[in-house]
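A.B. asks: predicted coordinates and the sequence they were generated for:
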Amino acid sequence: MSAPPGSRAEVLVDRQGPVLTVTFNRPAQRNAMTWAMYDGLYEACERADADDDIRLLVLRGAGDDAFVSGTDIRQFAEFTSGDDGVAYERRITRVLDRLEDVNVPTVAAIRGYCVGAGLAIAAVCDLRLATPDAKFGIPVARTLGNCLSMPTYALLVHHLGPARTLDLLLNAKFYSGQEAHAAGFVAESTTDLDEAVQQTVDRLLGHAPLTMWATKEAVRRLRRGEVAGDDIVSRVYGSHDFRAAVQAFTSKQTRTWTGR
């Protein structure tokens, strides 16, 4: 996302080889999301899917205080009716759906606060890595007094189950990175987040792209209540990668993944 001369980009998108990294870049505001930041995230997802050479998307927050601390509250000052709330939640859902639909694996690297919309953004990523003292929550019951959309409630119940979702929201509490890991929401809780992210990136880049796509797509469809999947199986089994890997395995040769 580009910025006017003399201004600071609120979303940084950087490509290093096959890895596209999105950094939410408002550290002084704990990376609270503006409309422009949501648009920047959407555009980064479009970029990831438009370039066949991009194999991985990593999301992180600038600074040590937060991944994303929710939507910037100043964005709500213009709301005058319930219709504004409906439009807002639909706008957020559009961005979350786009991130969930990205073809390549998505990794959220989380330190500090992962709150409100930040928690939802992390939840639609495929893997979440976090420091033990990270803070996960949506404490709107004691802050703004608003609510979530049905798709976001469904997302939380999918990951945490009804009991933990009710505990998190009704008690307006925070789970630590360690607690989120114990709940299965965080894949790895580590004090060396950068090293853990790099190890995860290296591991995923060595795996078959179409196998990972099939896994992502199947889980996404199941979460949304879809069960048809013959097209997934057909694409993977009909791929060049599968045929080449079978041949390489039987002849004990080194295989190279192409994603085709």
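C.D. replies: Structure received.
A.B. asks: contacts, neighbours, all on C-alpha from now
C.D. replies: OK.
A.B. asks: can you pull out the helices in the stretch 151-260 of the chain?
C.D. replies: Remark: helices assigned in the stretch 151-260 of the chain by DSSP state H, counting those that start in this stretch are 177-182, 193-205, 209-223, 230-237, 240-250.
A.B. asks: so of those, which one's packed in deepest?
C.D. replies: Among the helices of the stretch 151-260 of the chain, helix 177-182 has the highest mean neighbour count (mean count of other CA atoms under 10 Å), at a mean of 20.
A.B. asks: packing partners of it?
C.D. replies: Applying 3 or more CA pairs under 8 Å, 6 or more residues apart in numbering; DSSP states H and E, we find helix 177-182 packed against strand 135-137, strand 188-189.
A.B. asks: looking at the helices of the stretch 151-260 of the chain, which is nearest to Leu148?
C.D. replies: Ranking the helices of the stretch 151-260 of the chain by their distance to Leu148 (criterion: CA to CA) puts helix 209-223 first, at 17.7 Å.
A.B. asks: show me what that closest one is packed up against.
C.D. replies: So helix 209-223, by 3+ CA pairs under 8 Å, 6+ apart, packs with helix 230-237.
A.B. asks: and here's the other structure:
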Amino acid sequence: MSDPELLVTKADGVVTVVFNRPQRHNAFTKAMYADLRDLCDELQASPDVRALVLRGAGGRAFAAGNEISDFLEADAVAYEEWIRELLGKLFAVPQVTIAAIDGFCVGGGLAVATHCDIRIATPESRFGYPIAKTLGNALAAPVVHRCAAVFGESLTRKMLLTGRLVDADRAYSVGALTEITEDLNGTLDELVDEVLAASATTQRATKRQLNARAVEQERAPDFDDDLLREVYTGADFNEGVRAFLAKEKPSFATHAQADAADEE
């Protein structure tokens, strides 16, 4: 029997989750999201747990996006909404959440990491949403807003509009990371010890205050569902999926020109 894709352990007030698909750079499946969603619900009623640690297996990625087949097998907009609800649950858990990042943290991986309280990473780690270069889809507005809250609007615009990844030094310089470390395990242990030694009352009260402000500012606009549906039924996403499955580079410019010609 193969190892579970989501490894969950609990010890001494700390729950550790390892995304365990190293052969796929820990890309998230619907089952992994469902398990993480259930865990977040459990943590709401687990006062004995003080910290939640998220990390990826294999040393090459925290998590690199989502399995494209899950989008193709479901209503893509409904699936995006379902993922966004999971991210909201992760954001709302009363425990201190820590993303320990080693390698690529992109797409769905970055969405999960930006919904954690604290992010630490190795120097080789990279961050971004390369969808403008790959699938030609779009993110739910609250996910974009959360990225902007963590990385700043200017860098978020650059990541999403160009598809370019951000290195760890740049992420640290804008405050998206609290620390860059060669010794991820050692730094994580020190951080967890500090969390466990601090007041849980202070931590939970502070999270409620900061999260309330974030939720209000990062609310989805009224047009978001219609916009996403237009994106997921459009030519660019179809081309992105075709190219992804064929392991080719997508030709978005060609499709944009064809669309313009059709309008004429």
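C.D. replies: Looks like it arrived, so ask away. This one's a predicted model, so the numbers in the text were calculated from it and none came from an experiment.
A.B. asks: if we can go back for a sec, in a markdown table: the helices of the stretch 151-260 of structure 1, plus distance to Thr34 of structure 1.
C.D. replies: Putting those into a markdown table (distance: least, CA to CA, whole Å) gives the following:
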| stretch | distance to Thr34 of structure 1 |
| --- | --- |
| helix 177-182 | 25 |
| helix 193-205 | 26 |
| helix 209-223 | 27 |
| helix 230-237 | 36 |
| helix 240-250 | 41 |
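A.B. asks: the equivalent of Pro47 of structure 2 over in structure 1: what secondary structure?
C.D. replies: Under the alignment (TM-score structural alignment), Pro47 of structure 2 maps onto Asp52 of structure 1. Under DSSP: H, G, I helix; E, B strand; the rest coil, Asp52 of structure 1 falls in the coil class.
A.B. asks: how close does the counterpart of Glu78 of structure 1 in structure 2 sit to Glu67 of structure 2?
C.D. replies: Structural alignment (TM-score structural alignment) places Glu78 of structure 1 against Glu73 in structure 2. Note on Glu73 of structure 2: its distance to Glu67 of structure 2, by CA to CA, to the nearest Å, is 11 Å.
A.B. asks: what about the two, which has more around it?
C.D. replies: Neighbour count, other CA atoms under 10 Å: between Glu73 of structure 2 and Glu67, Glu67 has more, with 15 against 9.
A.B. asks: the more buried one touches Ala31, doesn't it?
C.D. replies: No. With contacts counted by CA atoms under 8 Å, Glu67 of structure 2 stays clear of Ala31, the gap being 10.6 Å.
A.B. asks: and of the helices of the stretch 151-260 of structure 1, who's closest to Glu100 of structure 1?
C.D. replies: Closest among the helices of the stretch 151-260 of structure 1, once you apply CA to CA, is helix 209-223, at 7.4 Å.
A.B. asks: so where is the closest one in structure 2?
C.D. replies: Helix 209-223 of structure 1 corresponds to residues 200-214 in structure 2, going by TM-score structural alignment.
A.B. asks: which residues touch the matching stretch?
C.D. replies: 50, 91-92, 94-96, 146 (CA atoms under 8 Å, 6 or more residues apart in numbering).
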